[in-house]
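K.L.:
below is the sequence, then the predicted model.
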Amino acid sequence: NKARPWITQFNGLALSGTDDKAWRVIKDGGRLDYYAGATISPRAIARAVHKAARWFDANREQLFKPEGGQP
């Protein structure tokens, strides 16, 4: 859908205040839509984006620490 690309469903989806289950496709009880006949790729993308967001959240301080190691 060119008017609303599938990937835009992740806009505004945050780790805080969002149940882990929401990061799944609707077919699996989540909130992310998918195209009929194409659930494998959306599942993989949803898992990868959720995993990346969790990693970022866990490593945020280290990622944004100024050079020299002082927070």
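P.N.:
Received, thanks.
K.L.:
from here on, just use CA atoms for contacts and neighbour counts.
P.N.:
Fine.
K.L.:
can you give me the neighbour number for residue 43?
P.N.:
19 (other Cα atoms under 10 Å).
K.L.:
packing partners of the helix or strand hosting it?
P.N.:
Residue 43 belongs to helix 40-63 when assigned by DSSP states H and E. The contact analysis (3 or more Cα pairs under 8 Å, 6 or more residues apart in numbering; DSSP states H and E) places helix 40-63 against no helix or strand.
K.L.:
quick check: buried residues in it?
P.N.:
42-43, 45-46, 50 (16 or more other Cα atoms under 10 Å).
K.L.:
and which of the residues you listed is nearest residue 60?
P.N.:
residue 50 (15.0 Å; Cα to Cα).
K.L.:
in addition, the following structure is provided for comparison:
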Amino acid sequence: MKVVVDRSKCVSLGICEGLAPEIFVLNDEGELEVDDQADVDPADIELVRSAVSGCPVSALSVADD
């Protein structure tokens, strides 16, 4: 499973970072940083799903490999 970020929708509210700080980080410029090329660690899947469902602009999704 990989995190997919639609950068055209992301408005950097930071809700994902609050829900899953191990996965999502807003940098000093307020831009979301996430390694969307890496597989999500199985231990973090529920955190990622929580962040995806908590995104108010639907900028996040997951893709199965």
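P.N.:
Noted; the coordinates are in hand. These numbers were taken from a predicted model, which means no experiment stands behind them.
K.L.:
TM between them?
P.N.:
The TM-score (TM-score structural alignment, normalised by the length of the second structure) is 0.31; 37 aligned residues with a Cα RMSD of 3.5 Å.
K.L.:
for residue 62 of the first structure, state which of the buried residues of helix 40-63 of the first structure is nearest.
P.N.:
residue 50 (19.3 Å).
K.L.:
so which pair among the buried residues of helix 40-63 of the first structure is furthest apart in space?
P.N.:
Those two in the buried residues of helix 40-63 of the first structure that are separated most widely, counting by Cα to Cα, are 42 and 50, at 12.0 Å.
K.L.:
ok, longest helix in the second structure?
P.N.:
When the second structure is scanned for its longest helix (criterion: DSSP state H), the result is helix 45-54.
K.L.:
so which bits of it are buried?
P.N.:
In terms of neighbour count (16+ other Cα under 10 Å), helix 45-54 of the second structure has its buried residues at 45, 47-49, 51-52.
K.L.:
helix or strand right after it?
P.N.:
strand 60-63.
K.L.:
please name every helix or strand in contact with that next one.
P.N.:
So strand 60-63 of the second structure, by 3+ Cα pairs under 8 Å, 6+ apart, packs with strand 2-5, helix 45-54.
K.L.:
among those, which is nearest residue 16 of the second structure?
P.N.:
Comparing these by Cα to Cα, helix 45-54 comes nearest, at 4.6 Å.
K.L.:
which elements pack onto that closest one?
P.N.:
Here helix 45-54 of the second structure touches helix 15-19, strand 60-63, going by 3+ Cα pairs under 8 Å, 6+ apart.
K.L.:
7 Å instead?
P.N.:
For helix 45-54 of the second structure, the packing partners by 3 or more Cα pairs under 7 Å, 6 or more residues apart in numbering; DSSP states H and E come out as helix 15-19.
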